[in-house]
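S.K.: model the structure of this input:
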Amino acid sequence: MLRFLPAPLLMVISASLAIINTAIIGTLVAICGVFKLLAPKQLYPQLSRLTNYLMWCWSEVNRAIFKLVNKTEFVIEDNSQLSKQHWYLLICNHQSWADIVLLCMLFGSRIPMPKFFLKQQLLYVPFVGLACWALDMPFMRRYSRQYLLKHPEKRGKDLESTKRSCEKFKNMPTTVINFVEGTRFNQQKQQQSSSSYQYLLPPKALGIAYTLSVLGEQFDQIINVTLAYPNTNPSLTPFKALLSGKLDKVVVKIDTIPIDQQLRGDYLQDKHFKRHFKLWLDQTWQAKDQYLKTVLNKD
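M.R.: A predicted model of the protein is given here:
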C-alpha cells in the first residue's frame, strides 16, 4: 500500500502504471487484430479468445495498481447466478471513467469479458481505439436531430452499425455493456436534459431495444448494475479519486432481469411496443434513482 504518499504523487504513479498497462496490452490486442484481418476465418474464434484473455489481463493489472494506492471498501448487493458460458446484456448508470475500470474488475472473472458500446471518436485514441476495434467493440456514430434533417440519408446508419457488431457475438458467449444514459452524469447535463431523476440522466431506449431485437433470443439475462461512490470528495471525480488513493467506498447493486417476449419487438415501427418498452425502462430507472438516493443518504 502506498497511501502514505501525497495524493498528487499517488495520482502520477497510478496514472503512469495504468497508461503503461494500457499501452502494452493495447498493442498486443491490436497485433491480434491485424492477424484477425489476415488469418483464415476458421482461426477467428481462437484469436477472439486470445484478445479477450488479454483484456482480462489488462483488468487484473488495473486491479493490482488500484489496490496499491487505494483501500476501497466495496459494498456489493448481489444474489445473481452468473456464468462465463452465457450471453448477457449489462446496463448500468454512468458517472465516471472509473465505471469502466470497476465493471471489468468486478465481472471479468464471472462473465464473458464485456464489450462496450463506444463513441466513434474513441476509435482515434492511441492504443485504446485500435485495441477496442480488435476486441470487436461496437463503435456508435450518433447523429443529432439537426444533422439528420439536413442529411436524411444517414438515418438508421447507427443502427446498421449496431446490427453488424452484434452479429459477431452470436458464436461466442459475450457480455454487451450499454450505458443507457449515453453519457456521463453531472449536474449540468441533468439540468440541460430536464431529467426527472435526481442522480441519473434520462435513459435512451432505442439502443438497448435494438440490441435486444438483434440478440434478444441469444441473451440469457439482463444484468442491471447500479454504481454509487458515497463519501467521495465533491472536488474529485470518482476517476481522479481512484487514481489519487481517495476512493474510500464503492456501492454496487446487481440484479438480473429475465428476457421475455415483452422486451423484444420492433421499437421503430411498433408504437405499442415502443410505449411498453419506454415504460419498463423508465420504471427500471426510477428504482435505480431511488436506490442511489438511499445509498447517498440524501433526501
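S.K.: can we go C-alpha only for contacts and neighbour counts from here?
M.R.: Noted.
S.K.: do you have the helices of the stretch 151-299 of the chain handy? List them.
M.R.: 157-167, 187-192, 205-215, 238-243, 271-295 (DSSP state H, counting those that start in this stretch).
S.K.: for residue 255, which of those is the nearest?
M.R.: Nearest of the helices of the stretch 151-299 of the chain to residue 255, taken as CA to CA: helix 271-295 at 10.6 Å.
S.K.: so the closest one versus helix 205-215, what angle?
M.R.: 110 degrees (axes from the mean of the first three to the mean of the last three CA atoms, to 10 degrees).
S.K.: now helix 271-295: buried residues?
M.R.: The neighbour-count check on helix 271-295 (16 or more other CA atoms under 10 Å) flags 273, 274, 277, 278, 281, 282, 285, 286, 288, 289, 291, 292 as buried.
S.K.: from the middle of its chain, how far away would it be?
M.R.: 18 Å (CA atoms, centre = their mean, to the nearest Å).
S.K.: where along the stretch 1-150 of the chain do the helices fall?
M.R.: 7-38, 44-69, 98-107, 128-134, 145-150.
S.K.: out of these, which gets nearest to residue 192?
M.R.: Once the helices of the stretch 1-150 of the chain are compared by CA to CA, helix 145-150 is nearest, at 16.2 Å.
S.K.: residue 248: what's it in contact with?
M.R.: 70, 71, 72, 73, 231, 232 (CA atoms under 8 Å, 6 or more residues apart in numbering).
S.K.: tell me the most buried of the helices of the stretch 1-150 of the chain?
M.R.: A comparison of these by mean neighbour count, using mean count of other CA atoms under 10 Å, puts helix 128-134 on top with a mean of 22.
S.K.: that helix packs against which elements?
M.R.: helix 7-38 (3 or more CA pairs under 8 Å, 6 or more residues apart in numbering; DSSP states H and E).
S.K.: between the helix it packs on and helix 44-69, how big is the angle?
M.R.: Going by the same axes, to 10 degrees, helix 7-38 makes 180 degrees with helix 44-69.
S.K.: which strand runs longest in this protein?
M.R.: Scanning the chain for the longest strand, with DSSP state E as the assignment, gives strand 249-258.
S.K.: ok, residues contacting that strand?
M.R.: 72-80, 220-232, 295.
S.K.: buried residues of it, list them for me.
M.R.: In strand 249-258, counting by 16+ other CA under 10 Å, buried: 249, 250, 251, 252, 253, 254, 255, 256.
S.K.: what about it, distance to the chain center?
M.R.: 14 Å.
S.K.: what's the angle between that strand and helix 271-295?
M.R.: 150 degrees.
S.K.: ok, residue 188 - how many residues close by?
M.R.: When neighbours are counted by other CA atoms under 10 Å, residue 188 registers 9.
S.K.: sorry, wrong one. I was asking about residue 191.
M.R.: Residue 191 has 11 nearby residues by other CA under 10 Å.
S.K.: one more, so I can put them side by side:
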Amino acid sequence: MLPFRLALTFLLIAANTVVHVAPLLLVALLKVMLPFPRMRALCNPLLTGLAESWIGFNSWMWDAFTDTRLNVQGAAELRADGHYLVLANHQSWVDILVLQKVFNRRIPLLRFFLKRQLFWVPLLGMAWWALDFPFMGRYTPKQIARNPALAGRDIDVTRRACEKFRAIPVAIMNFVEGTRFTAAKHARQSSPYRHLLKPKSGGVAFVLDAMGQGLQAILDVSIAYPAGSPSLLDLLAGRIPEVRVQVRQHPIPADLVGGDYQNDRDFRIRFQHWMNGLWREKDAALGELLGAAPAPPPD
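M.R.: Below is the predicted model of the structure:
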C-alpha cells in the first residue's frame, strides 16, 4: 500500500507543478516584454496567486495523504499585505513545506535566498526566477581568497532583491544557520546552543540595511520535530507524528537599521550580540517544544 501511495503522491506533485509553472512562466514572459514599470507591476499578483495556489495544493496533499499533526503557536495577527523578515532554524527540507503550510496566504509569499545551482532545477528553477527569488553564489572562504571580487557579489544580489521587494508586500525568508542542523556540524562548530548551530548574522544585517525601514516586523519561527529530524520521504510515507512550530513577532530594532556591517566593527559586534541573544531565546523555545509530550504515532 505504501509504494502505491508514494507513487500517487509523486504523480500529483509533478502534475501540480506542471499545471502551475507553465502559466506562471507565460505571465513572467509577458512581464519581461511589457514596456512600463506600472504595466509590469500588474503581473505581480498573477505570479503570486499562481505560486500560492501551487503551495495550497501541496498543503492539501499534506492533510489528505499523511497523519502528521501540525501544532502552531503564536501565528495570530499576521497580515497578507505585510512586510516581514522571517527567521527560522533549519533541520530538514521538510522545514520549507512546514513554513509554506503555516504561512501560505496569511503573509506575503515567502521569498528564499537560493543557491545559484538551484536555478537549474527543472521547472522550479525558472519559477523561482520568475518570482524574483534571489540566487546567491555563497562562495567559500577559499574561493574568496583566490578571487577577492567575489566577496561583494552576494551583497549586491541582496541589495538588488531588496530594491524589488520594497514595492510589493513581501516576506523575506532566512535560515540563519546557513545550513541544515546535524549532530556532526553541531560538534564541529562547538556550538554553544543545544538545538542550534551558530547564527550567521551577515545576511540578516544586509536585509535590514537595504529595507529595514520598509519592514514591519521580524517573524522568529522555531520548528521542532519531537520524533527526530525527518526527510521528505518520511513526510510522504506518514512517518512524522507531529511538527511543532512557535512564531514570535519582534519589532525591527531601530538601532540596527542602516549600519555598515562589513566595515564598522563596533556595529558588527553589536549586531552579532543581538543575533546571539535572539538565538539563545530560540534555543530555549526549542527545548520547551521538544520537552512536551509527543503525539502518538500515526496508525
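S.K.: distance of the residue in the second structure that residue 46 of the first structure lines up against from residue 181 of the second structure?
M.R.: When the second structure is aligned by TM-score structural alignment, residue 46 of the first structure is paired with residue 42. Residue 42 of the second structure sits 40 Å away from residue 181 of the second structure, going by CA to CA, to the nearest Å.
S.K.: now do residue 279 of the second structure
M.R.: 14 Å.
S.K.: count the neighbours of the equivalent of residue 135 of the first structure over in the second structure for me.
M.R.: Under the alignment defined by TM-score structural alignment, residue 135 of the first structure corresponds to residue 131 in the second structure. For residue 131 of the second structure, the count of nearby residues is 17 (other CA under 10 Å).
S.K.: quick one, what contacts the nearest residue to residue 131 of the second structure once chain neighbours are set aside?
M.R.: Nearest non-adjacent residue to residue 131 of the second structure, counting by CA to CA, 6 or more residues apart in numbering: residue 47, 6.7 Å away. By CA under 8 Å, 6+ apart, the contact set of residue 47 of the second structure is 24, 27, 28, 130, 131.
S.K.: may I ask which two of those are separated the most?
M.R.: Spatially, the most separated pair among the contacts of residue 47 of the second structure is 27 and 131, at 10.4 Å (CA to CA).
S.K.: how far away is the counterpart of residue 65 of the first structure in the second structure from residue 101 of the second structure?
M.R.: Under the alignment (TM-score structural alignment), residue 65 of the first structure pairs with residue 61 of the second structure. Residue 61 of the second structure is 11 Å from residue 101 of the second structure, where distance means CA to CA.
S.K.: same check, this time on residue 253 of the second structure
M.R.: From residue 253 of the second structure to residue 101 of the second structure the distance is 28 Å (CA to CA).
S.K.: sorry, back to before: how about the nearest residue to the match of residue 65 of the first structure, chain neighbours excluded?
M.R.: residue 9 (7.7 Å).
S.K.: distance check, the counterpart of residue 96 of the first structure in the second structure against residue 26 of the second structure.
M.R.: Here residue 96 of the first structure is matched to residue 92 in the second structure, going by TM-score structural alignment. Separation of residue 92 of the second structure from residue 26 of the second structure (CA to CA): 32 Å.
S.K.: can you check residue 275 of the second structure too?
M.R.: 41 Å.
S.K.: again with residue 4 of the second structure
M.R.: From residue 4 of the second structure to residue 26 of the second structure the distance is 34 Å (CA to CA).
S.K.: residues contacting the most centrally placed residue in the second structure?
M.R.: By CA atoms, centre = their mean, the second structure has its centre lying nearest to residue 173, at 3.8 Å. The contact partners of residue 173 of the second structure, taken as CA under 8 Å, 6+ apart, are 85, 86, 87, 88, 110, 111, 112, 113.
S.K.: wait, residue 23 of the first structure touches residue 130, no?
M.R.: No - under the criterion of CA atoms under 8 Å, residue 23 of the first structure is not in contact with residue 130, lying 10.9 Å apart.
S.K.: dump the helices of the stretch 1-150 of the first structure to JSON lines, plus distance to residue 85 of the first structure.
M.R.: As requested, these are exported to JSON lines (distance: least, CA to CA, whole Å):
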{"stretch": "helix 7-38", "distance to residue 85 of the first structure": "22"}
{"stretch": "helix 44-69", "distance to residue 85 of the first structure": "13"}
{"stretch": "helix 98-107", "distance to residue 85 of the first structure": "13"}
{"stretch": "helix 128-134", "distance to residue 85 of the first structure": "21"}
{"stretch": "helix 145-150", "distance to residue 85 of the first structure": "40"}
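S.K.: closest one to residue 265 of the first structure among these?
M.R.: helix 145-150 (23.7 Å).
S.K.: next, count neighbours for residue 113 of the second structure.
M.R.: 20.
S.K.: which residue lines up with it in the first structure?
M.R.: So, by TM-score structural alignment, residue 113 of the second structure is matched to residue 117.
S.K.: got the contact list for that match?
M.R.: 137, 138, 139, 140, 176, 177, 178, 179.
S.K.: again, only this time at 7 Å
M.R.: If you count contacts by CA atoms under 7 Å, 6 or more residues apart in numbering, residue 117 of the first structure has them with 137, 138, 139, 140, 177, 178.
S.K.: now that we have those residues, which of them are buried?
M.R.: Counted by 16+ other CA under 10 Å, the contacts of residue 117 of the first structure give 137, 138, 139, 140, 177, 178 as buried.
S.K.: hang on, the fourth one packs against residue 116?
M.R.: No - under the criterion of CA atoms under 7 Å, residue 140 of the first structure lies out of contact with residue 116, with a separation of 10.3 Å.
S.K.: now the match of residue 46 of the first structure: how far from residue 58 of the second structure?
M.R.: 26 Å.
S.K.: one more: residue 271 of the second structure?
M.R.: 37 Å.
S.K.: number of residues surrounding the match of residue 96 of the first structure?
M.R.: Residue 92 of the second structure: 17 neighbours (other CA under 10 Å).
S.K.: dump the residue contacts of it.
M.R.: Taking CA under 7 Å, 6+ apart as the test, what residue 92 of the second structure contacts is 180, 229, 230, 231.
S.K.: right, and out of these, which lies closest to residue 257 of the second structure?
M.R.: Once CA to CA is applied, the member of the contacts of residue 92 of the second structure that ends up nearest residue 257 of the second structure is residue 180, at 27.6 Å.
S.K.: and for the aligned residue in the first structure for that closest one, the neighbour number?
M.R.: For residue 180 of the second structure, the aligned residue in the first structure is residue 184 (criterion: TM-score structural alignment). Neighbour count of residue 184 of the first structure, defined by other CA under 10 Å: 15.
S.K.: repeat for residue 120 of the second structure
M.R.: Counted with other CA under 10 Å, residue 120 of the second structure comes out at 10.
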